[in-house]
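Asks: Pasting the sequence and the predicted coordinates here, then a few questions.
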Amino acid sequence: MATVVLVTGVSRYLGGAFARSLGSDDSLTRIIGVDVVPPPHPIGRAEFVRADIRNPMIGKIISQAGVDTVVHMNVIATPLSAGGRTSQKEINVIGTMQLLAACQKADALTRLVVKSSAAVYGSSPRDPAMFTEEMGPKSLPRAGFGKDSVEVEGYVRGFARRRPDVGITTLRLANIIGPGIRTSMTDYFSLPVVLAPLGFDARMQFVHEHDATAALVRATMAPGAFGNVNVAGDGIITLAQAAAMVGRPILPVPLQAAGILGGMVKRTGLADFSDDQMQFLAFGRGLDTTRMRQSLGFEPQFTTKQAFLDFAGHVPALLPGATTFGHAVQDAAGMAAGALSQVLAGRGAW
């Protein structure tokens, strides 16, 4: 059983929520929250220590405090919040490498819990209806958070071989959504116009922010280790259904042009788009959550639809100025589609 827990990434929304929730368990003697900046939100009875997991100093903190459980929450999904893609990759990949190196030397360590993502499965037209934990991606994520998550899990597997005495649980969370958290998906569905790949209506699963926190607490406090575990709310919704729930019009664009438009929106700072995200918006993803229930013993309170509706209920209504923005996006879409058709026509001539 966990007694001294170290949590990384407590200054981020989900890390702070997890630390507060974990603090309600009286069986824990000490909770240490680390991050590079002080948390802007309460973290309960967790003690904040300003530290960078990319610095070997993290090893001293783990050993001196006698940490027996490490919960790695500091895998960042959006480069905008990390200060750019380069910083995001350093924190996600280099930070994980340094943290695991410190964990390898910690004799008292008995458990490691890692917050990962269903993005490791990628998105492609050859995907199965539901991914189980034993399945690999049909098309590996090529960039961004998905690629980082694949690398992080690779380092975790290497750590498991070096420290077989440490129980490891890696939670592959579906896209997290809710009224308080901000992610690339919440930004996307808050846009005045929802850009959707033409001819596709992706199947999507979500996990509510409260369920994501509860699943992490369960993985930390339940006896045993569970390996890789998919975490998602029951059921699916399509992209068109989600857009209707938030009251946003859909602007269909060719998949090849969607990345161009996504880049334009990204530069405005309104939402964070990547090529892998555009693939997800075209092909979607489904998760089998049998292990979540049978092994981890966790049952989400929110279905996928209920989680999205809770988020949708807090999305601001469209403002008059949004119409102008929508027209600008439509004009840009027309220009991008026209340019794309010319390129394809040129290819055909060759």
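Replies: Arrived safely. Numbers count the residues shown, from 1 in each chain.
Asks: contacts and neighbour counts: CA atoms only from here.
Replies: Noted.
Asks: can you give me the strands for the stretch 51-200 of the chain?
Replies: 69-72, 111-117, 167-173, 175-177, 194-197 (DSSP state E, counting those that start in this stretch).
Asks: From the rest of the structure, what touches the third one?
Replies: Outside strand 167-173, the residues that touch it by C-alpha atoms under 8 Å, 6 or more residues apart in numbering are 110-118, 160, 207, 212, 216, 219, 224-232.
Asks: centre of the chain versus it, how much separation?
Replies: Its chain's C-alpha centre and that of strand 167-173 lie 13 Å apart, by C-alpha atoms, centre = their mean, to the nearest Å.
Asks: For Ser27, which of the strands of the stretch 51-200 of the chain is the nearest?
Replies: strand 69-72 (13.3 Å; C-alpha to C-alpha).
Asks: Who are the packing partners of the closest one?
Replies: If you count contacts as 3 or more C-alpha pairs under 8 Å, 6 or more residues apart in numbering; DSSP states H and E, strand 69-72 packs onto strand 4-8, strand 111-117.
Asks: Distance to Thr303 for those strands - can I get that in CSV?
Replies: What follows is these, written out as CSV (distance: least, C-alpha to C-alpha, whole Å):
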stretch, distance to Thr303
strand 4-8, 27
strand 111-117, 18
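Asks: Ok, which of those strands comes nearest Pro125?
Replies: Counting by C-alpha to C-alpha, Pro125 lies closest to strand 111-117 out of these; the figure is 19.6 Å.
Asks: In addition, the following structure is provided for comparison:
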Amino acid sequence: MVTGAARFFGGNVVARLAQDPGVERIIAVDTMTPPRELQRRMGRAEFVRADIRNPLIRKVIGGNDVDTVVHAAVLAHPPSGGGRAVMKDLNVLGAMQLFAVCQKSPTVERVVVRSSSAVYGCSAKDPAKFTEEMGARTPPSGWFARDMIEIEGFVRGLARRRPDIATSILRFAPIVGPRLAGSDIQYLRSPITPTVLGRDARLQLLHEEDAIAALTLAALTGPGGTFNIAGDGALALSQAVRRAGRIELPVPFAVFRTIGRTLMGPVMREFSGEQLDYFHFGCGLDTTRMRTELEFVPRWTTVQAFDDFIGGAALRPVFDPAWIDVAERKLLGLIGAGTGAQS
């Protein structure tokens, strides 16, 4: 059973599982009906319109002898027409009800949960890379991060009470790609991009296809545990701005989170506190466990994922990034020549 089947992650995981002949049945669950194109790609999957906050979800699990539950129905932002209370109700209370049903079910053998690197927060005290055993050095200020911390706590409680169930938590780095560009990176659509003066946040990203592949792998063969999921390498924010063909405007952080948000229009006004902190400090993830225990290797590096997003977003560069590369090479050549002459 896959929750959030009418949304990007849940629907695409259902579509991948439906293509696997080794999977006998797939139950796709959501409160909304998936778009027609997504339903087509779901193939033989059976869609059930249900709310995981309702105790009746036990009938969906028990009545279909569900052995694997993939919980992808988490919201990063309040839904349209709803506020923080609605978001927390859907995220936290929904997960609590779902995991309570899983705990009582005699057929459930594996639970996979989509989480986020947002649980680590972002601060000047952060290590170069977070391992899965580490926690936030400064408590995250964003709603989504706090919800994910609570949801992960429910998962760990389930694992303690039902050690026979393999519970997997996948902490995704910010996700980008041609079909889904997270709002963390949307502000690069503006020709002039404000950044934090004196800082150059270190970004580690994940391609949307790798996120879907990781969830699918964990559903089929993944072991229990917590795993950081991210592409190889990193990208400085200044490099990202340049690769997008934007003009960087460094401003003090106080300006970045106030006037900067106004200048950016609706894109940056919707930023949460955690997103503002991310572009201030960045966040690095240690992915050793992803490779050795989950045995998942992303196809896209951080830079490749970002470039694919830029190509898919059809951004029109303010200037050709190649111009900067040429200028840098010429400048380095001049510096090298001057150094050689002095010696």
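Replies: Cool, the structure landed. Here the structure is a predicted model, which means the values were calculated and not measured.
Asks: What's the TM-score once they're superposed?
Replies: The TM-score (TM-score structural alignment, normalised by the length of structure 2) is 0.86; 314 aligned residues with a C-alpha RMSD of 2.0 Å.
Asks: ok, back up a step: is it possible to get TSV of the helices and strands packed on strand 69-72 of structure 1 that adds distance to Leu261 of structure 1 and mean neighbour count?
Replies: Below are these laid out as TSV (distance: least, C-alpha to C-alpha, whole Å; neighbours: other C-alpha atoms under 10 Å):
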stretch	distance to Leu261 of structure 1	mean neighbour count
strand 4-8	35	25
strand 111-117	25	25
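Asks: Looking at those strands, which is nearest to Gly16 of structure 1?
Replies: Closest of those to Gly16 of structure 1 is strand 4-8, at 9.3 Å (criterion: C-alpha to C-alpha).
Asks: between the closest one and strand 111-117, how many degrees?
Replies: When axes from the mean of the first three to the mean of the last three C-alpha atoms, to 10 degrees is applied, the directions of strand 4-8 of structure 1 and strand 111-117 differ by 20 degrees.
Asks: Quick check: next helix or strand after strand 4-8 of structure 1?
Replies: Sequence-wise, the next helix or strand downstream of strand 4-8 of structure 1 (DSSP states H and E) is helix 13-22.
Asks: Where in structure 2 does the first helix or strand past that following helix going along the chain align, residue-wise?
Replies: Using DSSP H and E, the helix or strand that follows helix 13-22 of structure 1 towards the C-terminus is strand 30-35. Mapped onto structure 2 with TM-score structural alignment as the criterion, strand 30-35 of structure 1 occupies residues 25-30.
Asks: Contacts for that stretch next, please.
Replies: Against stretch 25-30 of structure 2 from outside (C-alpha under 8 Å, 6+ apart): 1-6, 11, 14, 17-18, 44-52.
Asks: Let's see the PyMOL selection covering just the buried ones among those residues.
Replies: Of the contacts of stretch 25-30 of structure 2, the buried ones go into a single PyMOL selection, burial set by 16 or more other C-alpha atoms under 10 Å:
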select buried, resi 1+2+3+4+5+6+11+14+17+18+44+45+47+48+50+51+52
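Asks: can you pull the contacts of Gly43 of structure 2?
Replies: With contact set as C-alpha under 8 Å, 6+ apart, Gly43 of structure 2 has these partners: Ala15, Ala18, Gln19.
Asks: Once you drop chain neighbours, what's closest to the last one?
Replies: Once its chain neighbours are removed from consideration, Gln19 of structure 2 has its nearest residue in Gly43; the separation is 8.0 Å (C-alpha to C-alpha, 6 or more residues apart in numbering).
Asks: Repeat that for Arg16 of structure 2.
Replies: Thr216 (7.0 Å).
Asks: before we move on, which element is that neighbour in?
Replies: helix 208-221.
Asks: That helix: which residues count as buried?
Replies: Using 16+ other C-alpha under 10 Å as the test for burial, helix 208-221 of structure 2 gives Glu208, Glu209, Asp210, Ala211, Ile212, Ala213, Ala214, Leu215, Thr216, Leu217, Ala218, Ala219.
Asks: Ala72 of structure 2 versus the second one, what's the distance?
Replies: Translated: Glu209 of structure 2. According to C-alpha to C-alpha, to the nearest Å, Glu209 of structure 2 stands 15 Å off from Ala72 of structure 2.
Asks: The last one too?
Replies: When distances are taken as C-alpha to C-alpha, Ala219 of structure 2 and Ala72 of structure 2 turn out to be 11 Å apart.
Asks: Who are the contact partners of the aligned partner of Ala240 of structure 1 in structure 2?
Replies: Alignment note: Ala240 of structure 1 maps to Ser238 in structure 2; criterion TM-score structural alignment. Taking C-alpha under 8 Å, 6+ apart, we find Ser238 of structure 2 in contact with Asp200, Glu248.
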